[in-house]
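K.L.:
fold the stuff below for me.
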Amino acid sequence: MIADILFFMFASILLAGSLGVVLSKNPMYSVLFLVLSFFNAAGLFLLIGAEFLGLLLMMVYVGAIAVMFLFVLMTVDMTQQDDDGKRSPLFVTLVLVTGGVLLFEIIISILAGVASNTRLSEFVATQSDVQNIVQLGQVLFTNYVYPFIAVSMILLVGMVGAIVLTHRKREGALKQDISEQIGRTREESIEIVTPSLGKGIS
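P.N.:
Okay, here's the model as predicted:
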C-alpha cells in the first residue's frame, strides 16, 4: 500500500516536472524542473529495487549535467528573445509527431501489460541474497562484456580525437624538452660564484 502511494506520488511529480521543462519560458526554470524530474525518477528506481541506478541518476544527471546546464545558462544572455515568438511549422510538426509516437508507445505498453496481467515486479530479476549492484556487475561483465569493451574503446577514441582536433601549435609558447633536462650535467645547471663584499650578485 505504501509502495503504491509512493509510486503515484513520484510519478505525478515526475509528469508535472516534465511538463514544466517543456512549457516554461524561462530556461532557468526549465533546468530546475528538470532537476525535480530527475529526483522523482530516481525515487521510482528505488521503488523497484534498482538503488544503484537511482543513486547514479542523482549523482551523474543532477550533480553533473544539470549543474553544467545551469552554468551555461548563467553565461548566456537570456534577455534576448525572438521578436514575434512564433515557431516554425517544421518545428511544430516535428514536436507533434514525436509526441504522438511516444504517446502511442505508452498506450500500447499499458494495454499489453493489462492484457497479459503482468506486474512490474515480474520484470525485475531480484535475488534476496545478492545485492542489486552485484547483479548489475554480473550481467554487465558476463553477458555484455564485449559491448562494454566496445563502448569503452569508442569513448576513448572520441576523447583522443577531441584532444587532437583542438590541439593547436602556438608560437612563443614555452615547451618542455625531457631529453635536454635529463641529459644536462652539474656544470650546466649549477654555477658557483664568489661575490665581492658589499656588491652582491648581478
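
K.L.:
can we go C-alpha only for contacts and neighbour counts from here?
P.N.:
Noted.

K.L.:
just checking, what packs against the lengthiest helix in the chain?
P.N.:
With secondary structure taken from DSSP state H, the chain has its longest helix at helix 89-116. Counting contacts by 3 or more Cα pairs under 8 Å, 6 or more residues apart in numbering; DSSP states H and E, helix 89-116 packs against no other helix or strand.

K.L.:
now residue 22: which helix or strand?
P.N.:
Element membership of residue 22, judged by DSSP states H and E, is helix 2-23.

K.L.:
one more, for comparison:
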Amino acid sequence: MEFKTFVFYVMGAILLFAALRVITARNPVHAALFLVLSFFSAAGIWLLLEAEFLAIVLVLVYVGAVMVLFLFVVMMLDINTERLRQGFWKHLPVGGLVGLLLAVQMILVLGGSYFGHDVMPAPPPADPDYSNTREIGLVLYTEYVYPFELASLVLLIAMVAAVTLTLRKRKGTRYINPSEQVSAQRKDRVELVSMPAEKE
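P.N.:
Next comes the predicted model:
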C-alpha cells in the first residue's frame, strides 16, 4: 500500500468518526468541535487530490469563520438539550426515511460506474503550469455565477438569522437607543445653573 493511500484511509476514517460524533454528541459545543475536526479531515483529503485552493478555503472560511459563528450562537443561545431530545423518537422514522433516500442517491451518483456504465478513464497528467485555482475561478465566475451569488445570499441570510437569534430581551438590562443618542443636543445633556458667589 502506498503512503498516499494510507493517508487517505486514515483521513477518511477520521472524517467518518467526526461526522458520526457531530450527530451523536450530547453537548452542542462538542458537536461543533467535532465538525471542525471533520472539516480539517476533508481539507486533508482535498490536499491529497491536489485541490490545494479548496482545502485552504475550507479551513479559512468554514473553520475560521463559520464555525466561530456556530460556536458563538450555541454559547449565546444556551440551548436546552433536554427539551430538544423529547421529540427524537417521534421524528425518528421520518429522519430514517430521509437518510435512506440520501444514501440511495449517493450510491447511485458515486457508484454510477458499477451500474452498467463504463469506468471513467484516469485523467491525463496536468501540465506543470496548470493552476486549479485559475480553473475554479473561470468556471465559478462564468458558468456558475448565478448559483454562486445565490449561495452568498443564503449565507448572508444565515448570518443575519444567527445574529437575531442572540438578540434577546433580558430583565434588568439597560439598552441604548442609537437614534436618541444621535439626535441629542447640548441642552438635553448639560444644564447651566446660575449661582451667586459665596464670600468667605
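
K.L.:
where does the TM-score land?
P.N.:
In this superposition the chains share a TM-score of 0.66, using TM-score structural alignment, normalised by the length of structure 2; 163 aligned residues with a Cα RMSD of 3.5 Å.

K.L.:
helix, strand, or coil at the residue nearest in space to the middle of structure 2?
P.N.:
What sits nearest the mean C-alpha location of structure 2, by Cα atoms, centre = their mean, is residue 66, with 4.0 Å. Here residue 66 of structure 2 is recorded as helix under DSSP: H, G, I helix; E, B strand; the rest coil.

K.L.:
residue contacts, it?
P.N.:
Not one residue lies near residue 66 of structure 2 by Cα atoms under 8 Å, 6 or more residues apart in numbering.

K.L.:
confirm that residue 86 of structure 1 sits in a strand.
P.N.:
No. The assignment for residue 86 of structure 1, made by three-state DSSP, is coil rather than a strand.

K.L.:
for it, give its distance to residue 92 of structure 1.
P.N.:
According to Cα to Cα, to the nearest Å, residue 86 of structure 1 and residue 92 of structure 1 sit 10 Å apart.

K.L.:
what do you get for residue 60 of structure 1?
P.N.:
According to Cα to Cα, residue 60 of structure 1 stands 31 Å off from residue 92 of structure 1.

K.L.:
once aligned to structure 2, how far is the helix holding residue 22 of structure 1 on average?
P.N.:
Once fitted to structure 2, helix 2-23 of structure 1 is off its aligned match by 1.0 Å on average (mean Cα distance after the TM-score superposition for structure 1).

K.L.:
quick one: list the elements packing against that helix.
P.N.:
Packing contacts for helix 2-23 of structure 1, counted by 3+ Cα pairs under 8 Å, 6+ apart, involve helix 27-47.

K.L.:
what comes up buried for the helix it packs on?
P.N.:
Using 16 or more other Cα atoms under 10 Å as the test for burial, helix 27-47 of structure 1 gives 27-28, 30-45, 47.

K.L.:
got the angle for that helix vs helix 2-23?
P.N.:
Helix 27-47 of structure 1 runs at 160 degrees relative to helix 2-23, counting by axes from the mean of the first three to the mean of the last three Cα atoms, to 10 degrees.

K.L.:
how far off centre is helix 27-47 of structure 1?
P.N.:
Offset of helix 27-47 of structure 1 from its chain centre (Cα atoms, centre = their mean, to the nearest Å): 13 Å.

K.L.:
list of residues touching it?
P.N.:
So helix 27-47 of structure 1 is in contact with 3, 7, 10-11, 13-15, 17-18, 20-22, 24, 51, 53-55, 57-58, 61-62, 66, 69-70, 73, 78, going by Cα under 8 Å, 6+ apart.
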